[in-house]
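# Build the 3D model from these lines:
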Amino acid sequence: MKILLISDAWQPQINGVVRTLENTRVELAAMGHEVLVIGPDRFHSVPMPGYREIPIALRPAGRLARLIESYGPTCIHVATEGPLGMAARRWCLRHEVSFTSSYHTRFPEYLRVRAPVPTGWTYRWLRRFHAAATKTLVRSRTQMKLLAAHGFSNLGVWPGGVDIHLFRPRRERVLDLPRPIALYAGRVAPEKSLEAFLSVDFPGSKVVVGDGPARNTLQKRFPGAHFLGYQHGEALARHIASSDVFVFPSRTDTLGLVMLEAMACGVPVAAFPVPGPADLVLHGVSGCLDNDLAAAMQGALELDRSDCRVFASEFSWRRCTQTFLDQLQPANIHPSNIPDPLAAANA
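You can find the predicted model right below:
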């Protein structure tokens, strides 16, 4: 099949959505499918306000339409609800073409953290956006139940995966700091609730791997923590594997692939018992979930690291991609649905 993935989140961005799409593309190609990803890198763009590392495509409709029509996809998946996602949705509706969509982030809650926008308003808009898709894929069963309660329909689960060859236990320790070491990796932004982690009274060292709009403020507030910036690939895996507990303080993430990466490295997770962590962490085995984050961190330190590795090994990208593939729908693009631009110009 010729599969088209359209996403406002794409390289060189660093986040769970991009990692999911990257690995999905690799696995689909290995399974014999042709895959094209259309991201903001193909368009004129501006930095997203408050997140300068995220480019926003400017007026993408015309070029996007030409890219879709020249590719002639068998299936179309709209991965995000940004400018590219909205333009793709409009094109599909205009030409009566079927598409699937996905819901990766709890955007209403993210927005509410940063601005006084009622979550009900945002959910209403998102519900309308996804109602046009033949199926909307979400990251977990908990998220599916939450969205169904908000009136979403035609939902399916597209779980996360982990590269267990890259993320693995390692003998060498790249972090030469007092132990135990508690580490967070990801975007450093208000919705990640990093204050909950950094303010915990912890006997060892606290490490933050990543960057984002809240970094400067947090570094000033918590000078005892170690902020290392973004790490990639092998460097990221080595840093995670060097820690003793991985802390995931977010209350708004839909999944949190980095937790799987930590568990694959043999590092137990400490998190709040909320959607995302509750769908990935096996409490008392691969991590600890507690409304008292300090208690969760202490409990995680007492777990067997080998159990974390065994648990994470069940989440392969091949299995994740097969689940995605099983839920795609034919685009049903017919030449009669798309007007001939030359004919229109000569009419």
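
# can we go C-alpha only for contacts and neighbour counts from here?
Will do.

# which helices and strands does the longest helix seen in the chain pack with?
Assignment by DSSP state H gives helix 16-30 as the longest helix of the chain. Counting contacts by 3 or more CA pairs under 8 Å, 6 or more residues apart in numbering; DSSP states H and E, helix 16-30 packs against strand 34-38, helix 317-327.

# need those in a markdown table with distance to residue 234 and mean neighbour count, can you?
Listed next are the helices and strands packed on helix 16-30 as a markdown table, based on distance: least, CA to CA, whole Å; neighbours: other CA atoms under 10 Å:
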| stretch | distance to residue 234 | mean neighbour count |
| --- | --- | --- |
| strand 34-38 | 25 | 17 |
| helix 317-327 | 18 | 17 |
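
# Take those and lay them out in TSV including distance to residue 79.
Below are the helices and strands packed on helix 16-30 laid out as TSV (distance: least, CA to CA, whole Å):
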stretch	distance to residue 79
strand 34-38	10
helix 317-327	12
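
# how about the helices of the stretch 151-300 of the chain, start to end?
194-198, 215-221, 233-241, 257-264, 277-280, 293-301 (DSSP state H, counting those that start in this stretch).

# ok now the last one, how far from the chain's centre?
Yep, that's helix 293-301 we're talking about. 25 Å (CA atoms, centre = their mean, to the nearest Å).

# Give me the contact list for it.
Defining contact as CA atoms under 8 Å, 6 or more residues apart in numbering, one finds that helix 293-301 is touched by 182, 196-197, 200-202, 244-245, 247, 249, 268-272, 284, 286-290.

# Likewise for the first one?
Helix 194-198 is touched from outside by 188, 206, 218, 222, 225, 247, 249-250, 293, with contacts defined as CA under 8 Å, 6+ apart.

# got the buried residues for stretch 150-169?
Under the neighbour-count criterion of 16 or more other CA atoms under 10 Å, stretch 150-169 has 152-153, 155-164, 167-169 buried.

# okay, the contacts of helix 194-198 in TSV with neighbour count and distance to residue 316 next?
Shown next, in TSV, are those (neighbours: other CA atoms under 10 Å; distance: CA to CA, whole Å):
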residue	neighbour count	distance to residue 316
188	23	27
206	27	30
218	18	35
222	14	37
225	18	33
247	32	22
249	23	25
250	22	24
293	21	29
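
# Enumerate every residue touching the closest residue to residue 209 other than its chain neighbours.
Leaving aside its chain neighbours, residue 209 sits nearest to residue 185 (4.5 Å; criterion: CA to CA, 6 or more residues apart in numbering). Residue 185 sits next to 208-210, 240, 258 when contact means CA under 8 Å, 6+ apart.

# Just the buried ones from those residues, in PyMOL syntax?
Buried subset of the contacts of residue 185, written as a PyMOL selection, criterion 16+ other CA under 10 Å:
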select buried, resi 208+209+210+240+258
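
# For the comparison step, fold the sequence that follows:
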Amino acid sequence: MKIALVTDAWAPQVNGVVRTLQSVRAEIERRGHEVLVVSPDCFSSIPCPTYPEIRLALAGTRSVARMIDQFDAEAVHIATEGPLGMAARRYCLRRKRPFTTAYHTQFPDYLARRTGLPSAMFWPFIRWFHGPSSGVMVATDRVADQLRANGITRLRRWSRGVDFTCFSPVVTPPDIFFDMPRPIQLYVGRVAVEKNIEAFLSNDHPGTKVVVGDGPALAGLKVRFPEACFLGKQSGAELAACYAGADVFVFPSRTDTFGLVMIEALACGTPVAAYPVAGPLDVLDDVSGAMDERLEEAIARALQLKREDCLARAQKFSWDASAKQFLDALEPEDTAPAMTQLYAHAA
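Now for the predicted structure:
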């Protein structure tokens, strides 16, 4: 099958969406499928306001349509709700061709955090964008329930995986970790307001707090929390070493749809502390993570867990299974009459 993957999030961005798309692309190409990635690096782009690491493609519907048509795509998947996703959506609706979408990011919650407006104001856009999709791919049951409650149906399960050739308990920790007061509490991810990192850095549990990642909130957090260790972007073996060397991985976000970093940490044998919200509630079990509204309590309990149990939990996730779910979701369910009506009204 020839699959056009349209995404506003791609390298050199480093985040869970990009790692997911890259990993699944590799798996489905390994199965013999062809994948065209339509991403910002294919076009001129401008930095996203307040988040310059993210590039916004300057591409219209014609440019995106030309790429998809020249590739002779048999399936179109729209991964993001950005400019390229909008252009691909218009193309598909005008051509009356089915397409799938994915709900990777809790945009209503993210925008609420950034604007101070209620998240309910942003749900109409999410309903409008995903309404014509023949299958909205979603990572967890709780996020699926949230989407249904907000009027989004045709949901298809698409979980995540972890690369066990990279993330492993036997990786040697960074040298800097050996001189740090224990326990080492680790955060990995975008350093942005919606990730709630200040809750992690201000928790009262003793030890050393380490932040791996970059983003628009980094400079401010360095000023507010000078006692924390900020290591910047890490990837591959260096990132795995950070996971393996930590005593606990802290996931303070309340707005993620999954939290790929949690299973990467578990694959390195590191237990997870988090809030009891969507994402952690779906990924963790009682022997791999601890959840509590008091982050200090979750950290204290997570530190008592066995590292071998964490690894066993991570092994429940694989990119092979994720790729199979993705490919299955590309096959439209029997919704032809309803889709005809949607195409007539959604454009």
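
# Put one on top of the other, what's the TM-score?
Laid over one another, the chains give 0.93 as their TM-score (TM-score structural alignment, normalised by the length of structure 1), with 329 aligned residues with a CA RMSD of 1.0 Å.

# residue in structure 2 matching the residue nearest to residue 209 of structure 1?
Matched by TM-score structural alignment, residue 185 of structure 1 corresponds to residue 188 in structure 2.

# how far out from the middle of the chain is stretch 114-128 of structure 2?
With CA atoms, centre = their mean, you get 19 Å for stretch 114-128 of structure 2.

# Can you tell me how far the match of residue 185 of structure 1 is from residue 133 of structure 2?
Separation of residue 188 of structure 2 from residue 133 of structure 2 (CA to CA, to the nearest Å) stands at 32 Å.

# Quick check: buried residues in the lengthiest strand in structure 2?
Using DSSP state E to define each element, structure 2 has its longest strand at strand 51-57. Neighbour-count burial for strand 51-57 of structure 2, counted by 16+ other CA under 10 Å, picks out 53-57.

# In structure 1, point out the residues matching that strand.
The counterpart of strand 51-57 of structure 2 in structure 1, using TM-score structural alignment, spans residues 51-57.

# The stretch 1-150 of structure 2: helices as residue ranges?
Under DSSP H, counting those that start in this stretch, the stretch 1-150 of structure 2 gives helices at 16-30, 61-71, 83-95, 107-115, 123-130, 141-149.

# Need the residues that contact the second one.
Just to be clear, that refers to helix 61-71 of structure 2. Here helix 61-71 of structure 2 has contacts from 2, 4, 36, 38, 84, 87-88, 90-91, using CA under 8 Å, 6+ apart.

# Just put these in CSV and tack on distance to residue 126 of structure 2.
Output for the contacts of helix 61-71 of structure 2, formatted as CSV (distance: CA to CA, whole Å):
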residue, distance to residue 126 of structure 2
2, 27
4, 22
36, 25
38, 21
84, 15
87, 15
88, 16
90, 15
91, 18
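
# Show me which of the residues you listed is closest to residue 331 of structure 2.
residue 2 (12.9 Å; CA to CA).

# so the closest one touches residue 35, yeah?
Yes. The pair formed by residue 2 of structure 2 and residue 35 meets the contact definition of CA atoms under 8 Å, at 5.9 Å.

# Residue 236 of structure 2 -> structure 1?
For residue 236 of structure 2, the residue aligned by TM-score structural alignment is residue 233.

# Distance check, its match against residue 117 of structure 1.
37 Å.

# what about these two, which has more around it?
Higher neighbour count among residue 233 of structure 1 and residue 117: residue 117, with 13 against 9, using other CA atoms under 10 Å.

# My understanding was that residue 44 of structure 1 contacts residue 55; is that so?
No. Applying CA under 8 Å, one finds residue 44 of structure 1 not in contact with residue 55, separated by 9.1 Å.

# now the residue nearest to residue 209 of structure 1: how far from residue 265 of structure 1?
For residue 185 of structure 1, the distance to residue 265 of structure 1 - CA to CA - is 13 Å.

# between those two, what contacts are shared?
Residues within reach of residue 185 of structure 1 and of residue 265 at once, by CA under 8 Å, 6+ apart, are residue 240.

# returning to that earlier point: average offset of the match of strand 51-57 of structure 2 relative to structure 2?
Following the fit onto structure 2, the mean deviation recorded for stretch 51-57 of structure 1 is 0.6 Å by mean CA distance after the TM-score superposition for structure 1.

# just how off-centre is that stretch within its chain?
Distance, centroid of stretch 51-57 of structure 1 to centroid of chain: 16 Å (CA atoms, centre = their mean).

# how about the helices of the stretch 1-150 of structure 2, which one is nearest residue 232 of structure 2?
Closest to residue 232 of structure 2 of the helices of the stretch 1-150 of structure 2, according to CA to CA: helix 16-30, at 16.1 Å.

# so residue 34 of structure 2 touches residue 2, yeah?
Yes. Counting by CA under 8 Å, residue 34 of structure 2 does reach residue 2; the two are 4.8 Å apart.

# gap between the aligned residue in structure 2 for residue 248 of structure 1 and residue 200 of structure 2?
Counting by TM-score structural alignment, residue 248 of structure 1 corresponds to residue 251 in structure 2. Using CA to CA, one gets 8 Å for the distance from residue 251 of structure 2 to residue 200 of structure 2.

# what touches both of these two?
Residues touching both residue 251 of structure 2 and residue 200 (CA under 8 Å, 6+ apart) are residue 187.

# burial count for residue 128 of structure 1?
12.

# What sits closest to the equivalent of it over in structure 2 if chain neighbours are left out?
Using TM-score structural alignment, the partner of residue 128 of structure 1 in structure 2 is residue 128. Excluding the flanking residues, the one nearest residue 128 of structure 2 by CA to CA, 6+ apart is residue 346, at 7.5 Å.

# so residue 317 of structure 1 touches residue 162, yeah?
Yes. Applying CA under 8 Å, one finds residue 317 of structure 1 in contact with residue 162, separated by 6.1 Å.

# Let me see the contact set for the nearest residue to residue 274 of structure 1 once chain neighbours are set aside.
Among residues not flanking residue 274 of structure 1 along the chain, residue 251 sits closest, at 6.2 Å (CA to CA, 6+ apart). For residue 251 of structure 1, the contact set (CA under 8 Å, 6+ apart) comprises 191-193, 272, 274-275.
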